[in-house]
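K.L.:
from the sequence below, what's the structure:
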Amino acid sequence: MCSCRIFRLYWFFFRIRNKIMNILFKHISNILFEIENIFPVPKKVNNIHSKNDFKYKNIHKKNPIINSTHITPLLIIISLFISHYPVECKQNDYRDKFYEIINSKNEKIKFNDSENSTFILNDFNQWRPKVALALSGGGSRGFTQIGILKTFEKENIPIDYIVGTSIGAVVAGMYAVGYSPFEMDSIIRNTNWNDISAIADEENRSDYFLDQKLIRDRSLLTLRFKEFRFVVPEAISVGNKFNAFLQRLIWNGVYHDNGNFNSLRIPFKAVTTDLISGETKLLNSGSLINAIKASSSIPLRYTPVRIDSMILVDGGLMANIPVKALNEFNPEIKVAVNTVSPLLKYDELDKPWNIADQVVSILMKKFSDSASIDADIYLQPDLGDHKNTDFNNLDSLINIGEIYSKQFCNQIKNKYVKILEQKINQKLSSLIKNINAIQINGFYTPDSLLLQNLNGNNPFDNSKFISILANIVTKDIYQSVIFKKLPNNSLQINAIQYDKIKKIKIFDASSSLTNISFIDINELFSDSLLNYKNFIKISESILKKLRKAGFSFSEISDVNYDYGSSELQYIITTLKIKSIKIEGAENYNFLVKRELNFSEGHTASADNLVDSWENINSLDFISNVEMNLQKDSNDSCLNVTIKVKDIGDQTIRLGLRVDNERFSQLGIDLIQENFNNLGTRLALRYSGGLRNQSVNLKAENTRIFNTFLTSALSLYYNNINKYIYQNVITSNRNKFDKKRIGETIEEQHGASVMLGSQIERKGTLSGTLRYENFRNWNDTNEIKPHFKSFATIKISTIFDTEDRTDFAVEGSLIDMSLESSLFSTKDKISFSKVYFHYHSNNSLGNHTFKPSVSFGFADITTPITEFYSIGGQDLFFGMREDEIRGRQIALASLEYRYKLPFTIFFDTYSSLRYDIGYVWENFETIKISNLQHGLGGILAFDTPVGPAKFSIGRSFFFLKNPNAVSWGPVFGYFSIGLKL
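P.N.:
This is a model prediction of the structure:
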């Protein structure tokens, strides 16, 4: 049971008492107003209030009844009795409570007018003209719509309903859950949209444990099977990064839909296309996140969204400018924004995917042409040739929308005022017919003067009167305006002003809010009128402060107003998780629950929910994870339903690499995930080419049961050929050459057992027992030597926070280990070695600096198969792979990488790297003078088959007596594909 239940029970009995008082109040109020009709001049009585014992606050109400100086003492006594009646509020939506607060005052104003000579004008926000906005698709071009919303908000143009297609659904959804256009502007500018929209890296590397990272880093293509049947992917990408971004935004929004999009700040509909029926579908209930995903799910690129019997994709296929969808709201003004991309030009139709896109665009254009006719106001900003896939310079798009939309503001306002005047005229037509003057009471001076000036006109100017009234009610500074036609054909107009809020008080019903101060809200809104606009501003300010403090699911459960002290009182309830239900994959329930960062009874937060969602997605055999939150109808709690899709736990992962050292290489992983329904992974891996082969059979647990312990059992075989090089002294002491003098072959097979602990999802601390048989020989040997063996124990830690394997822009890697012989084998080989490596990525814009340092030491008995080595494109410029080998290593480098502002087919990078280091055979031979230097440059491309790197480099070292520099030959390198 949630902590707020006791409070709810108490509040329930309190409401029963209020209901009884409400009935009594209505009857007495009618009697009072019958008496009031005798007197023409309304005045307010003094504040009269009583205290009601309430757990959090004594609730005071004043009787704002219109009265006269001639009311008898008896009526005053009656009004004292009525003042005990407190404001009653519903529990469903705090916005309804505003009208209940106001109506508790208005309900005391009753008319018994058989001649229809009296009318009260109030609740302006409910009957004013309604404006509906339709936002089109258009990819990145759609962010122009944020600029348009900024202008509308600056110009006080209300948006009452909103519909969006594709990117328009994203913008509309953000606006509907309570983000202001200025907040949306900041979010869009500070989001890496190229990363979110990328197909190749659709997951964050940081979401995976180290063993998962290693598997994914070497995989180019993944073929998935379920019960040995191939699973055909529905699309190129699931869109996990976009989904995570969307969920965090929605759950941190001011308003939560709770399954009904009409309960958002602005009623919202997402436009989608159903592949089953071939029809446009408007989603206004269910999961808001799914609705936005469905509307923006581009066929083939992103997985479609399945809801009930529908398969939903991008709504732009049939309604890219969804003006007709606005008709369901029945608004008075329909505004449409078109940011759709124009058709491609002749010279752009040179690629098959461009042609396919053009065909779809032509079909979409057919449905979109009528939008300009159906809309009352049609906005189509000129975005030039900005492509819908270009997410650069988004700030300029927003600025274009902001500037362009200014020219339409007066047009919208004029139409709005015209309809408003028609509505007022319709309401007052019978009262203002044949009037010759007006009597004014209760208005602020400027408004009073405007109305009073009409009395000088003969005949009375009804149209100007309606125009002035429209202007007055639009400001919403009067709670009610009461019109009464008098027998002499004059019109008496009495205005009741809104109360001014003196104080705002906030009560924590769940006792969850700590260290949150609302003093600034009090200061900001003190002396504000208690009208709807200010009420919403205050309420949203409270909720935004709570969201910022991490209380994503704290809500306003009740609002009261003390008319005696002019105190606005909020009761805040923080929702806790009542139940967790998992649907879709019974075999994986244990693994799914294990990945949750929350549990029943805990306070819900967007960060924990999104982190848990990302954790579940990191399970390689689960996809299309949905996390639906439903508020419990009886408690202030959340029921969490997690829906998952089993996409098959058998995979074949393929990797490929071609380079100048080992030519073509292939990597194949055959993997069975979740072997025993406890998360065990069985994997058989082969990698290699003509000069190296490796086979590994492994059983590993990323996590053992509910702990963060990890384990692995491995059987392996390695065979690798390594060239032997020698420096050649030339006649020019400023130059040296290199010569390949032979080749060594190393063969190893053995077994290892690892037990360790995960360090969050960033690394591991582990101990490994290894037993290995090895041998090595030169290519000149006619007879292969016998195998020798050793047994070691290794303590190691790896800490990997890089955001990408290649072209990382942030994060670092630490790899350190200590290995020593465990016991002496029959070959009496015993050795110890220690190793440390560190590199980091530090970026500023497109510039990245990558410092790196490595060192290692081993004793003299260490066999050659355990030697350290340097050389090659990635390790030391000016040397060939494994050119220098030994038992001691010291190496450092500094790389500068720049991402070019243009692409050569793919994202293009240029790099410079300086290396310094050496490898010595024994510790006693270490000399600083032996250090060699390397310098080289790289041109690299981020291709779909992995990084393609082309580089040249040269090594050198310093001479003494006399001082000089000796340069080695210039080497060229290339590599295409992933590291295997």
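K.L.:
only C-alpha atoms from now on, for both contacts and neighbour counts.
P.N.:
Will do.
K.L.:
so what's residue 493 up against?
P.N.:
If you count contacts by Cα atoms under 8 Å, 6 or more residues apart in numbering, residue 493 has them with 438, 439, 440, 441, 481, 482, 483, 484.
K.L.:
second chain to compare with the first, below:
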Amino acid sequence: MMRKDRPTEMRALLTIVGFLLACVAHAQPTVALVLTGGGARGISQIGVLKELEKAGIVPDIIVGSSFGAIVGGLYAAGYTPTQIDSIFHTIDWDDVTSFSSDTQRESLFYSQKQENDRSLVTFRFRNLDFVPPTAIGGSARFSELLQEVLWQSPYNSVTNFDSLVCTFRAVATDLGTGQPVSLKSGNLATAMRASATFPLRYAPVRWNTDTVLVDGGLVANIPIDAAIALKPDIIILVNTTSDYATISSLTTPWAVADQALTAAMKQRDSEHVKLADFVLEPDLGSTGTFDFNDIDILIRAGEMEGARMAAQIKARLKPTSGAMEAGAAQYFIKSVVVHSTFGADTMALVKERITDMIGRDWSPQFKRYHQPRFNESLHRSGHALAFVRSMGYDGPSQTLTIDVDLGIPTLLTFDRLEELRRSDIEREVSFKNGKEVKQADLERTWQNMHASDVLQNADVMVSRNADSGVRITMRAEDRGNQTIRIGARIDNERYTQGSVDIIHENLFSTGIRVAVRGILSQRIGQISASLELPRIGGTLWTASLRGYSSFRDVWIYQDEAGRPATEPMPQRIDEYSEDRYGFRLSAGRQLERNGVLLGEFRYEQQRYRDLTADADPSFQPLATLRAVARWDDRDQTDFASRGRTIDLTAESSILSLSNSLSFTKFTAAASAVVDLGSVVLTPGASIGAADRTLPSPELFSLGGQDMFFGWREDQQRGRQIVVGNVDARIKLPLRIFFDSYVSLRYDIGAIWENPENIRIGDMNHGLGLTVGIDTPVGPARFSVGRSFFFLDDPAAIGWGPVLLYFAIGARL
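P.N.:
The predicted model follows:
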């Protein structure tokens, strides 16, 4: 038996020896490409990569610092320079660099949306110790951008940076020691973010329990030392670091911070530049660190510099580094065999890749080029984590054998820092162990963790097992279990308003949430306390008990006597207050993260009090049962570009607990945001109906900047209501300090005292123009509106007065 197999063994040995001799014969110098920081200026590095590849110069090593780590990391993950170009063109850089809240509203539960929408400032505490913020803005949008792009990359499950398309190092600054750190393993997206985490703008990255990292540019803006440590033969430096900005351009805090950092970085830059064999410096003029407006110009500048230097670099490479030239090709590929458990070789895109491989020559560089392309075909075929586990060539049969792993998660691990339970992370997971995972599942899990009230610095890392499948590690730390949220608003109806929410999360590790809320202004006030179970047993079932006391002042309007029917002039004639105190007990189920179905019992004492009367009426008891269905998946409340809202309620009083008061009340409201490109349309409608026995504190109201232009808030009140509107909004090309908008809204509606009064001819109309500014203190909206209506006898159009409105801050 041994003699029978000896020829086969000999052929295999000769194949290996021949391959090794081919490699030696075509030994080439190892090339390291060093990519510096420079913010937006670093985009020009894409152009340099394009031209180097075009000339057959492919780096064996990439070392990147700050923005260079982003460009270099994407390249090492298997993206081509052309693909990186396309990725950068699809990014909304204004959004990534914005200082506004970076929590994705769609990833929040319905109750979280309400809290977030009304919060201006949030203070966090851990066991009553204040947890200070580590940055002006959050890092979630930046992190999510990098993570999503890398989950789509050919090497989305590689955590050893030596096993990427080329060896890669991301250089960051260790805040504990002040020294540069060359990251060589871990979550690639997190490593890239750590290297590019601009201090104060983005929160530092907690790499492990002992290491906190920020921008590598602080101590190694030109990370040539990290490249030298890898012992390359040739070092190519692409220097895109910033020059000093002019004094006149230092008009923002981040511009001043960037100038200060530039001054610190420049001290050693000149020394590091001298250590490179080739230095490429694209002509970027006065482009600033945060100037992402001219991506094409920046890439073109890099292409010009790359083309200028390519011939000089190529002359040093004998043979050309990394080039797939005919001389290096030794073995013809006659057939390709794919081993997989899911029929990978039957997929159309994989078949195309196999066809492309057949007829080519196996060479030392074949795997480098074709393996990421093969992985990409698997991902585009719907298998997000599938990958080539091995690729080998058999000389005697001229066969290329590819072993494909589907990337099934065989192990979920939870890396918890500080006082976290496994269940705090586990309940946010959107996939199951042992089942194939889609990219959407990973993204949803990541978003869920970042939207959690108890987690921060969340991370999701996919890594390959030694034998088969992948391991998915969820990592997070405690956000702090106490929160104080402050809200503020000023408008022309309710004047100055303030609110505070004091919240204790996860009381005694039971999942119970305790909250106290207060609102105070001249015309509205509320104090409430609640016990909540947001997710009973980690499920989507929820329950809450809330006790409250509140008042709300309501102006009473009447048209001025003696005026023409076509020119009404409403006047305030009285003011009432809706006073109530009681409790609400609710339970139900959350609909994914954007909606809720609830059943609610309400018991309260209420009264409708004339503020000008000498004596106050007594409180009357009221008990009701209510069914609620709500949905809100808008990306934001005031300047939404997508999403819809639905609000349905049905409520009936309990006769025995309501002093013999019996009524039934229904409401339905819906709106949708339609993005037409340059214009965003938001049509909406709402209706409400109730018995004639509906008490005054429960009446519907019509009017105001948000509801009906040309009328004041609460100008009309009744028991039946119909309202429809269409809003058309455009974003102004010029910012009024912040993102600015102009919108035109048409309203149609009416309100009636009792059902028998309903007439279609009673419909009123409103038109209004609004200038909106998305400020850090909330939306600022300034409007002018006017109502009109049609008269039958005689036929005429009546016009209400022109009214001005303003509101600054979120609705409380």
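K.L.:
returning to that earlier point: which one of the contacts of residue 493 of the first structure is nearest to residue 271 of the first structure?
P.N.:
Using Cα to Cα, residue 481 is the member of the contacts of residue 493 of the first structure that sits closest to residue 271 of the first structure, with 40.6 Å.
K.L.:
now name the helix or strand holding the residue nearest to that closest one when sequence neighbours are not counted.
P.N.:
In this structure, residue 481 of the first structure finds its nearest non-sequential neighbour in residue 495, 4.5 Å apart by Cα to Cα, 6 or more residues apart in numbering. Assigning secondary structure by DSSP states H and E places residue 495 of the first structure in strand 490-497.
K.L.:
what of residue 177 of the second structure?
P.N.:
Counting by DSSP H and E, residue 177 of the second structure is found in no helix or strand.
K.L.:
trace it over to the first structure, please.
P.N.:
Alignment note (TM-score structural alignment): residue 177 of the second structure maps to residue 277 of the first structure.
K.L.:
now its match: how far from residue 810 of the first structure?
P.N.:
Separation of residue 277 of the first structure from residue 810 of the first structure (Cα to Cα, to the nearest Å): 46 Å.
K.L.:
tell me which of the two has more neighbours.
P.N.:
Comparing residue 277 of the first structure with residue 810 by other Cα atoms under 10 Å, the one with more neighbours is residue 810, at 17 against 11.
K.L.:
now the longest helix anywhere in the second structure: how far from the chain's centre is it?
P.N.:
In the second structure, taking DSSP state H as the definition, the longest helix is helix 2-25. Offset of helix 2-25 of the second structure from its chain centre (Cα atoms, centre = their mean, to the nearest Å): 54 Å.
K.L.:
swap in stretch 597-609 of the first structure?
P.N.:
17 Å.
K.L.:
what is the end-to-end distance of it?
P.N.:
OK, stretch 597-609 of the first structure end separation, Cα to Cα: 7 Å.
K.L.:
where's the corresponding residue of the second structure for residue 861 of the first structure relative to residue 85 of the second structure, distance?
P.N.:
Alignment note (TM-score structural alignment): residue 861 of the first structure maps to residue 693 of the second structure. Distance of residue 693 of the second structure to residue 85 of the second structure, given as Cα to Cα: 66 Å.
K.L.:
these two: which is more packed in?
P.N.:
residue 85 (20 against 12).
K.L.:
can you tell me the closest non-neighbouring residue to the residue mapped onto the more buried one from the first structure?
P.N.:
The alignment partner of residue 85 of the second structure in the first structure, by TM-score structural alignment, is residue 185. With sequence-adjacent residues excluded and distances taken as Cα to Cα, 6+ apart, residue 185 of the first structure is closest to residue 146, at 6.6 Å.
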